[in-house]
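In: return a 3D structure for these sequence lines:
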Amino acid sequence: MSQYILLNRIRVQNANATAGFTWGFPAITHFLGFTHNLSRKLNQSDSYSGISLTGCAVISHEHHVHTYGKYGDRFTQVKSSYISTPKFDKGVMKTPSIIEEGKMNMTVSLLIEVEGRVGNATWVEQFVAWIEKQSLIQRLAGGTILDIADVKLVDTQEKRDRYALKGKLLPGFVLMDRSSSLEKRYQTLQQENPDAELLDAWLDFSAFKQQARPKYDLISKYLEKGFKQDEATYASLLQDWQKHLERVPYQQDSIPYLLKEHFSRLDAKKYKTLLAQWQQYLEPNEKTPADWERLPKPEARGYLVPLMVGYKAITPVYDNGEIANTRDSKTPVCFVEAVHSIGEWKSAHRLRTEADFAESIWRYDYQEHWYLCKQDTALEAMDEPNETTTEEAVISTDDDYEDD
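Out: Alright, predicted model coming up:
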């Protein structure tokens, strides 16, 4: 498919910034829900009933999460009661507790896939105006749409059209599905430790992990000073030492043999303090002074982020009348848990071919007990979609579900 509706530079205020275990950007389900609602309105209209919107790409241009604190780790909350009349208990006014929520302002573009036969230039102009009007009165990720810079029907078959489209998306970052990276990491952990769980692999991508490296400032100063005085002797030693420090995390078995041999020949009295630090570096214990280094993510290339990609059923489907406090009185009810995976923010300038644009489109993928959002890049790895292969690519908050 090469026809798309571009909603360029959508400014959204107070969008949801939390999704499952993650925060900082809305879940992909918000954007597909926005697209699906537009598609339903198209099907109900007289003029555009033959057109459907089947998926969308998400391009982020700007975002501001409503947080405060040293590391932006606390959400700015507003205590606004949903009860207009305060309650009194023994003469003391009682108000409901604050409902915690994370909000953000953002500017995004949506590239929405269009299926169906379009008309002439006049028809396209009216269709684009209709899409813009309907988009402005909808909410996106629970936030209010303040403005849309441009709405246009675009095609990616021709190279010049792709370049023009890419120019509109820059500067911006496209959200890509990297569930295959999560599956690969999980398989690696299983080889190292059969008891490793899928959650361990996901945390390797999402958690900020650190590991201690013993203090080495005296060692570096000694080698740098020696290099200045005797370059021929210390050049290889300093080079090996610098390469060793570049390796993260710290590993005792990665210390070069030439360095061990060199320090073993030093005068113990003359270099007492230096050799004490060297010995601690070789054989650290819980009392050894150390610096903390941030561990890299399993895949060094790419801006990988934790991502919520859908839901997994944890109960059977109930008739509406069996469950209290539902949204309406007709729709069946099923309780679900959030499903998490890994995504990557990729610069929009990397969208070069027609296939690149097609692969950036997120679509719904329905399976028994699963309601997921995926891209073609992830679906290609699953020849026959089923619950087992899905669990290898995404992590649910309830992996022990059993259907009664």
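
In: only C-alpha atoms for contact and neighbour calcs from this point on.
Out: Noted.

In: gap between Ala276 and Gln187?
Out: Going from Ala276 to Gln187 by Cα to Cα, to the nearest Å gives 41 Å.

In: and the two? which has more neighbours close in?
Out: Set Ala276 next to Gln187 and count neighbours by other Cα atoms under 10 Å: Gln187 wins out with 18 against 13.

In: what helix or strand is the more buried one located in?
Out: helix 179-192 (DSSP states H and E).

In: find the residue closest to the residue nearest the centre of the chain in space, skipping its chain neighbours.
Out: By Cα atoms, centre = their mean, the chain has its centre lying nearest to Val305, at 3.4 Å. Leaving aside its sequence neighbours, Val305 sits nearest to Gly343 (Cα to Cα, 6 or more residues apart in numbering; 5.3 Å).

In: that neighbour belongs to a strand?
Out: Yes. Applying DSSP: H, G, I helix; E, B strand; the rest coil, one finds Gly343 inside a strand.

In: which other helices and strands contact the host helix or strand of His36?
Out: Taking DSSP H and E as the criterion, His36 maps to helix 28-44. Secondary-structure packing of helix 28-44 (3 or more Cα pairs under 8 Å, 6 or more residues apart in numbering; DSSP states H and E): strand 52-65, helix 121-136, strand 139-140, strand 303-313.

In: residues contacting the third one, please?
Out: Residues from elsewhere that reach strand 139-140, judged by Cα atoms under 8 Å, 6 or more residues apart in numbering: Val12, Ala15, His30, Phe31, Phe34, Ile145.

In: beyond it, next helix or strand please.
Out: strand 143-155.

In: quick one, that following strand and helix 121-136 angle?
Out: 160 degrees (axes from the mean of the first three to the mean of the last three Cα atoms, to 10 degrees).

In: strand 143-155 - contacts with which helices or strands?
Out: Partner elements for strand 143-155 (3+ Cα pairs under 8 Å, 6+ apart): strand 3-16, helix 121-136, helix 159-169.

In: could you rerun that using 7 Å?
Out: strand 3-16, helix 121-136 (3 or more Cα pairs under 7 Å, 6 or more residues apart in numbering; DSSP states H and E).

In: centre of the chain to it, how far?
Out: Offset of strand 143-155 from its chain centre (Cα atoms, centre = their mean, to the nearest Å): 23 Å.

In: which residues sit against that strand?
Out: 2-16, 128, 132, 136, 139, 161 (Cα atoms under 7 Å, 6 or more residues apart in numbering).

In: what angle do that strand and helix 159-169 make?
Out: Going by the same axes, to 10 degrees, strand 143-155 makes 170 degrees with helix 159-169.

In: one more, please, to line up against the first structure:
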Amino acid sequence: MNTLPNSDGLLILPRLRVQNANAISSPLTHGFPSMTAFLGLMWALARKLEAHDLPLAFDSVGVICHDFDEQVTEGGYVKAFRLTRNPVGKDGGSAAIVEEGRMHMEITLIFGISGGFVELDDRAHDAIAQTVAHELAGMRIAGGSVLPSSDWRSRPAVLRFGDDAEDVRRRFRHLRRHWLPGFALVCRDDLLHARLDQLREAAPETTALDALLDLSRFNWRPVGPDAESDGASATTAKVEWKPEPRPGWIVPIPVGFGALSELMPAGEVQSARDRNTPFRFVESVYSIGQWISPHRLDNAAQLLWYASTDPAAGLYRCRNDFASRLSA
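Out: Reported below is the predicted structural model:
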């Protein structure tokens, strides 16, 4: 299993305003782009920066959401995406509507970086951060356009880790206050495993999908009166329905892809986007994520996501070590 790379510092791109990003993160979830989109952005940005020959490499990425506006209809319990009918067909008629979920959002991106930048001074670090921000301004983030911002809080920065662990913690505590108000997305595989074990105590045939669905909804449980404190019989006792406590703001999230077929040679599958890369049919892999306030983060490693691949098992997923580092 892959582990979080040992980064030498952080590259912070704060308060990015993104318009019309993809709000549909998987066939089953919506509301915020998948972390696979942000890892893809990281790799695309690294390729863009090759022309600048910067002394750094991207290892991981974290995201903090400050504001979002999903483009859905207002009013009522059931909502629908605001859809557009474009472009027109060859005959000038209207094309069929394609289901596209869009959202506007304001986010902070934090990249774990390593390389020779650690030997440079603060002025060089500022130049590196400005170069990265300039390249990102012309790219897409989860399909959305980056809008210009005059907010003084949107200034990019490079944070270099030193040998003094206490100094690193102090600087990170100072940095996380700048990310308020906002919420950071972390992975909570541990909550999914715990709920699966809990459900299997009553129903041994329970699957991981059952546990995922149970955590993804609001559950109301009947609560009866205490038999010792209430002398009423079981038949006349009043039962009260109460919502089940939830361990924070948890949501179902896609965390990667699982293989549906063997790895096929490049060019063998028709209509593949890339004819020079081996091809494999995959489906989404799901887990539980949690939105937490940045001031609850103890270190950058709890925030960062990284790629983990196991081609033999057909698993390609994003990982985050928040739960393991929290227990440690």
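
In: pull out the buried positions in stretch 165-185 of the first structure.
Out: 165-166, 168-169, 172-183, 185 (16 or more other Cα atoms under 10 Å).

In: apologies, that question was intended for stretch 99-119 of the second structure.
Out: 101-114, 117-118.

In: any idea how far Leu136 of the second structure is from His52 of the second structure?
Out: For Leu136 of the second structure relative to His52 of the second structure (Cα to Cα), the value is 13 Å.

In: who's more crowded, the two?
Out: Leu136 (21 against 11).

In: about what we covered before: tabulate the helices and strands packed on strand 143-155 of the first structure (JSON lines), appending distance to Ile83 of the first structure.
Out: Output for these, formatted as JSON lines (distance: least, Cα to Cα, whole Å):
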{"stretch": "strand 3-16", "distance to Ile83 of the first structure": "22"}
{"stretch": "helix 121-136", "distance to Ile83 of the first structure": "29"}
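
In: quickly compare these and say which is most buried.
Out: Stretch with highest mean neighbour count among these: strand 3-16 (a mean of 21; mean count of other Cα atoms under 10 Å).

In: next, the angle helix 121-136 makes with it.
Out: Using the same axes, to 10 degrees: strand 3-16 of the first structure against helix 121-136 is 10 degrees.

In: what span of the second structure is strand 3-16 of the first structure aligned with?
Out: With TM-score structural alignment applied, strand 3-16 of the first structure matches the range 9-22 in the second structure.

In: how big is the offset of that stretch relative to the first structure?
Out: With mean Cα distance after the TM-score superposition for the first structure, stretch 9-22 of the second structure departs from the first structure by a mean of 0.5 Å once superposed.

In: now do that stretch: distance to the chain's middle.
Out: Taking mean C-alpha positions (Cα atoms, centre = their mean), stretch 9-22 of the second structure and its chain are 13 Å apart.

In: contacts for it?
Out: Taking Cα under 7 Å, 6+ apart as the rule, stretch 9-22 of the second structure contacts 33, 101-114, 129, 133, 141-147, 153-161.

In: same check, this time on stretch 82-101 of the second structure
Out: Stretch 82-101 of the second structure is contacted from outside by Asn22, Ala23, Ile24, Gln71, Val72, Thr73, Phe81, using Cα under 7 Å, 6+ apart.

In: report the buried members of the residues you listed.
Out: For the contacts of stretch 82-101 of the second structure, buried by 16+ other Cα under 10 Å: Asn22, Ala23, Ile24, Gln71, Phe81.

In: ok, the aligned partner of the last one in the first structure - contacts?
Out: Meaning Phe81 of the second structure. Correspondence of Phe81 of the second structure to the first structure, assessed by TM-score structural alignment: Phe75. Shown in contact with Phe75 of the first structure (Cα under 7 Å, 6+ apart): His66, Thr67, Tyr68, Gly102.

In: please name the nearest non-neighbouring residue to the last one.
Out: I take that to be Gly102 of the first structure. Ala17 (5.1 Å).

In: got it, and Gly172 of the first structure?
Out: Using Cα to Cα, 6+ apart, the closest residue to Gly172 of the first structure is His61 (4.6 Å).

In: for the one you found, what is the corresponding residue in the second structure?
Out: Aligned partner of His61 of the first structure by TM-score structural alignment: His66.

In: thought its match was touching Leu109?
Out: No. Look at His66 of the second structure against Leu109 with Cα atoms under 7 Å: they stay out of range, at 11.1 Å.

In: ok, Pro332 of the first structure touching Pro316?
Out: No. Contact criterion Cα under 7 Å: Pro332 of the first structure and Pro316 do not qualify, at 10.2 Å.

In: reformat the helices and strands packed on helix 28-44 of the first structure as TSV; add distance to Leu199 of the first structure.
Out: Shown next, in TSV, are those (distance: least, Cα to Cα, whole Å):
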stretch	distance to Leu199 of the first structure
strand 52-65	26
helix 121-136	37
strand 139-140	30
strand 303-313	12
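
In: among the ones you listed, which is nearest Ala212 of the first structure?
Out: Distance to Ala212 of the first structure, taken as Cα to Cα, is lowest for strand 303-313 among these, at 23.6 Å.

In: in the second structure, what stretch matches the closest one?
Out: The alignment places strand 303-313 of the first structure over residues 249-259 of the second structure (TM-score structural alignment).

In: what lies in contact with the matching stretch?
Out: With Cα under 7 Å, 6+ apart, stretch 249-259 of the second structure has contacts from 26, 29, 34-36, 216, 280-291, 314-318.

In: how about that stretch: buried residues?
Out: Within stretch 249-259 of the second structure, judged by 16+ other Cα under 10 Å, the buried ones are Ile250, Val251, Pro252, Ile253, Pro254, Val255, Gly256, Phe257, Gly258, Ala259.

In: for stretch 357-373 of the first structure, same thing?
Out: So, applying 16+ other Cα under 10 Å, buried residues of stretch 357-373 of the first structure: 357-364, 369-373.

In: run through who's touching that stretch.
Out: Against stretch 357-373 of the first structure from outside (Cα under 7 Å, 6+ apart): 29, 54-57, 176, 309-313, 351, 374-377, 386.

In: quick check: the spatially closest residue to Val18 of the second structure that is not a sequence neighbour vs Gly9 of the second structure, distance?
Out: Spatial nearest neighbour of Val18 of the second structure, excluding adjacent residues (Cα to Cα, 6+ apart): Val146 at 4.6 Å. For Val146 of the second structure, the distance to Gly9 of the second structure equals 24 Å [Cα to Cα].

In: got it, and Trp305 of the second structure?
Out: As judged by Cα to Cα, Trp305 of the second structure and Gly9 of the second structure stand 15 Å apart.
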